[in-house]
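In: Predicted model and sequence follow; I will ask about them next.
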Amino acid sequence: MARIVMKFGGTSVGDIERIQRAALRVKAESDAGHEIAVVVSAMSGETNRLVDLTRAAAPMHDAREYDTVVAAGEQVTIGLMSMALQDLGVNARSWLGWQLPIHTTDVHSAARITSIETGEVIRRFGEGQVAVVAGFQGMAPNGRITTLGRGGSDTSAVALAAALKADRCDIYTDVDGVYTTDPRIVPAARKLDKITYEEMLELASLGAKVLQTRSVELAMNHGVRVHVRSSFSDEPGTLVVDEEEIVEQQMVNGVTYAPNEAKITLRNVADKPGVSAGIFGPLADANINVDMIVQNVSEDGATTDLTFTVPRDSLDRTRKVLDGVRETLQWSDMTADPNVVKVSIVGVGMRSHVGVAKTMFQALAEKGINIQVITTSEIKVSVLIADEYTELAVRALHTAFELDAA
């Protein structure tokens, strides 16, 4: 007997037929004698509909009331899932975030989970009951409903698995696992049997959409084994596990890309202490996320050129913030390029293999692709290139690191 958390995303519970199909999966695990907690998202498209309603009612709405509205989608799904399970003869009961409760901070629409009370759910496991829990939501210290932000149901599922000390957390989605790259770009992409937490965290932060970044962080911190698998297939998916569970590491396990990038270059910036803080401090205060940063000596040798990237949809706000501090910092020119993409290779095997960067740069050079910015970490190399070369770069790197399926 195992204790399992099964999470179903919006596409997996998009209509009654899909909810019933998901319920059959839950019944099979329950019939096998396992203790089951199910975490569900709102039905596909429902959260967007509720968000649109809040904006229509009041563009400058109260965040507390926003959470009250958008949390309603999961309430509908847990009720429908519980009904479908009961119809199959499964003893099931629904739980809203405040009923467990799932305790969170009071940052409405972007709350973080602080603790989960599981005593009553575990007691009911002993009675053979399946718990159907609303993802994406919790309860603030003052008792009000909170939501966890986009992708929060993944975080709910992993946090619940950690609190329950579950044997694993199965994430059911519309893909059948984690691939070496986007199969829509590279048909020869391979599904990985296992991937480390660190690799999955890098891939998620660099543009892969399979898992939400916060959920991977939680899984890594608490040692939760995560199984990413398809709602529409019985094939095994991809296990996200500790590095020690993988016998021999690939040099590179994935190639990913992040298209929502824009590049800013400030020329002839004064080369003295405090200037960088004067630039990036106001951007942070405006909640603009700065990613890749490169500083070079300017042509005059006395100043520097500063290049960095921001999310493409933050470009206009970035320009406005920088214009506001230009008189103080006195750079000569600012240019912006929204037509760039960040392409990355990821693999824990980089720690024990040499020549990774050389292989990457050579593969891109052979395709005539110019590299504009480079950043690295222990298990990642990212480059910024013109977005027109995205597919060509991804295919070239996938082949260069021998990731193509045989």
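Out: On my side now, so go ahead. Residues are numbered from 1 along each chain as shown.
In: going forward, measure contacts and count neighbours with C-alpha atoms only.
Out: Will do.
In: For residue 377, grab the count of nearby residues.
Out: Residues within reach of residue 377, counting by other C-alpha atoms under 10 Å, total 10.
In: which residues of the stretch 151-300 of the chain fall in helices?
Out: Counting by DSSP state H, counting those that start in this stretch, the segments of the stretch 151-300 of the chain that form helices are 152-164, 197-205, 213-222, 275-285.
In: so which of those gets nearest residue 6?
Out: Of all these, helix 152-164 sits nearest to residue 6, with 7.6 Å by C-alpha to C-alpha.
In: which residues sit against the closest one?
Out: The contact list for helix 152-164, computed with C-alpha atoms under 8 Å, 6 or more residues apart in numbering, reads 4-7, 9, 39-41, 113, 115-118, 122, 134-137, 167-169, 171, 211-212, 214-216, 218-219, 222-224, 226.
In: what about versus this one:
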Amino acid sequence: MAVIVQKFGGTSVGSLERIEAVAEQIVKTKRQGHQVVAVLSAMSGETNRLTKLAKSIDGNPSPRELDMLLASGEQVSIALLSIALIKRGFSAVSLLAHQIGLTTNNRFNKARILNVDNTRMLQELQQGHIVVVAGFQGVDDEGNVTTLGRGGSDTSAVAIATALQAKECQIFTDVDGVYTTDPRIDDNAKKLSHISFDEMLEMASSGAKVLQTRSVEFAGKHKMPLRVLSSFAAGEGTSITFEKEIDKAHPVSAIASHKDEAMIRLVGVQHGATFRDELFSALADADIEIDMVVQTSSSADVNAKLNINFTVHRYDYSVALQLVQTLATRFHIDDVSGDKQLVKVSAIGNGMRSHTGVAASIFSSLHHKNIDIYLISTAEIKISVLVKEQDLHLAVRTLHKKFQLNTII
């Protein structure tokens, strides 16, 4: 009897009607002979509502107390689902993170999972219960409630599936799988039947919001099979596999986009590593993630001043810019400026490992559409460009058509 972990997001449990529908989905899986562990998010909009309440009292609420507040959302959804399952004649038990021993570090609001104790869950499964677990939350080694950040229930589900050595971790969302690009941008987007972990990780980190990046990293590290399905319609969804045969006809498998990019420019940085070390250390200490980084020199002279451009999440832009300006004054940087009206568009595919000319195709295609490129970054299976926000839809559609992704299998 295999263990199946099924995660349901906020929209999937956004109303009592949706919770009843999720109960039916779980019952269907249970009747197929599987042991089921369901991992739930809070009902749609609940986390935002609770955050708003906290900020109505204090615009900068205590991170510890905010986590205590936000974790209550999942307690509501798991209890309601368990009630719906019991009403259908199935034994179910709802459990909070501390009851299953899901421990994290003490980074409130952005905690990382350290361990999951499978003892309690295995006991409940052996007794024939459906186990319904609160996602998004954990406890640190002092017993404080922590939360994992937006989308953290995905990571909760993968960690629990790994601890239970589940057959598969199924992520139920409001879409029916992973697409070659965002269907809201290009109606020629096609659902993928399967995709590799490498590609899914690059897509998640490049703006595809189907799965949280950390959940894909965790699953890939622990070899946990994933499947993305819709909780609103039947279907096979998209299987995320360990290996994917390279499609020789399609060096690119998907086009992803990330809207919340901001770029900071530094002009006239003295040659040497001291400033760079302090800059990126300060940003790391502020928990600001850096995405794209480009360093150029104003001349061939090895001692010439440097220009540094880098991107951060738009949410972190104001804090990052203030940090940079403070350092720039101390290090006598010639100029600091920024731009929040930028987006990242990425072409992703395992086929890049064996194909040449992908970068040339990207640059020429965008040039022919008069789309300016501000930064470029490359990886083994990804090429990303930074463009104006107003060019986002045109850039995505242009590259999706260029690589013929509407014909991908």
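Out: Here it is on my side, so go on. Not measured: the values here are computed from a predicted model.
In: Mark which of the contacts of helix 152-164 of structure 1 are part of strands, please.
Out: Applying DSSP state E to the contacts of helix 152-164 of structure 1, the entries found in strands are 4-7, 39-40, 113, 115-116, 134, 137, 168-169, 171, 226.
In: Quickly name whichever of these is closest to residue 363 of structure 1.
Out: Minimum distance to residue 363 of structure 1 across these is 33.3 Å, recorded for residue 226 (C-alpha to C-alpha).
In: rewinding a little: any chance of the helices of the stretch 151-300 of structure 1 in TSV, plus mean neighbour count and distance to residue 402 of structure 1?
Out: Output for the helices of the stretch 151-300 of structure 1, formatted as TSV (neighbours: other C-alpha atoms under 10 Å; distance: least, C-alpha to C-alpha, whole Å):
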stretch	mean neighbour count	distance to residue 402 of structure 1
helix 152-164	26	31
helix 197-205	23	17
helix 213-222	20	26
helix 275-285	14	39
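In: give me the number of residues near the alignment partner in structure 1 of residue 332 of structure 2?
Out: Aligned by TM-score structural alignment, residue 332 of structure 2 pairs with residue 330 of structure 1. Residue 330 of structure 1 has 14 neighbours, counted by other C-alpha under 10 Å.
In: I'd like to know how far residue 330 of structure 1 sits from residue 382 of structure 1.
Out: Residue 330 of structure 1 sits 30 Å away from residue 382 of structure 1, going by C-alpha to C-alpha, to the nearest Å.
In: before we move on, what about residue 203 of structure 1?
Out: Relative to residue 382 of structure 1, and taking C-alpha to C-alpha, residue 203 of structure 1 is found at 11 Å.
In: Count the residues that sit near residue 63 of structure 2.
Out: Neighbours of residue 63 of structure 2 under the rule other C-alpha under 10 Å: 15.
In: host element of residue 305 of structure 1?
Out: Taking DSSP states H and E as the criterion, residue 305 of structure 1 maps to strand 303-311.
In: can you pull the buried residues of stretch 1-15 of structure 2?
Out: 3, 4, 5, 6, 7, 8, 9, 10, 11, 12, 13, 14 (16 or more other C-alpha atoms under 10 Å).
In: do stretch 224-243 of structure 2 as well
Out: Buried residues in stretch 224-243 of structure 2 (16+ other C-alpha under 10 Å): 224-232, 237-241.
In: which residues are contacting that stretch?
Out: Outside stretch 224-243 of structure 2, the residues that touch it by C-alpha under 8 Å, 6+ apart are 8, 12, 22, 25, 158, 161-162, 166-178, 191-197, 200, 210, 219-220, 223.
In: Just give me how far that stretch sits from the chain centre.
Out: 16 Å (C-alpha atoms, centre = their mean, to the nearest Å).
In: Check the spacing between the spatially most central residue of structure 2 and residue 282 of structure 2 real quick.
Out: When C-alpha atoms, centre = their mean is applied to structure 2, the residue found nearest the centroid is residue 212 (2.4 Å). According to C-alpha to C-alpha, residue 212 of structure 2 and residue 282 of structure 2 sit 26 Å apart.
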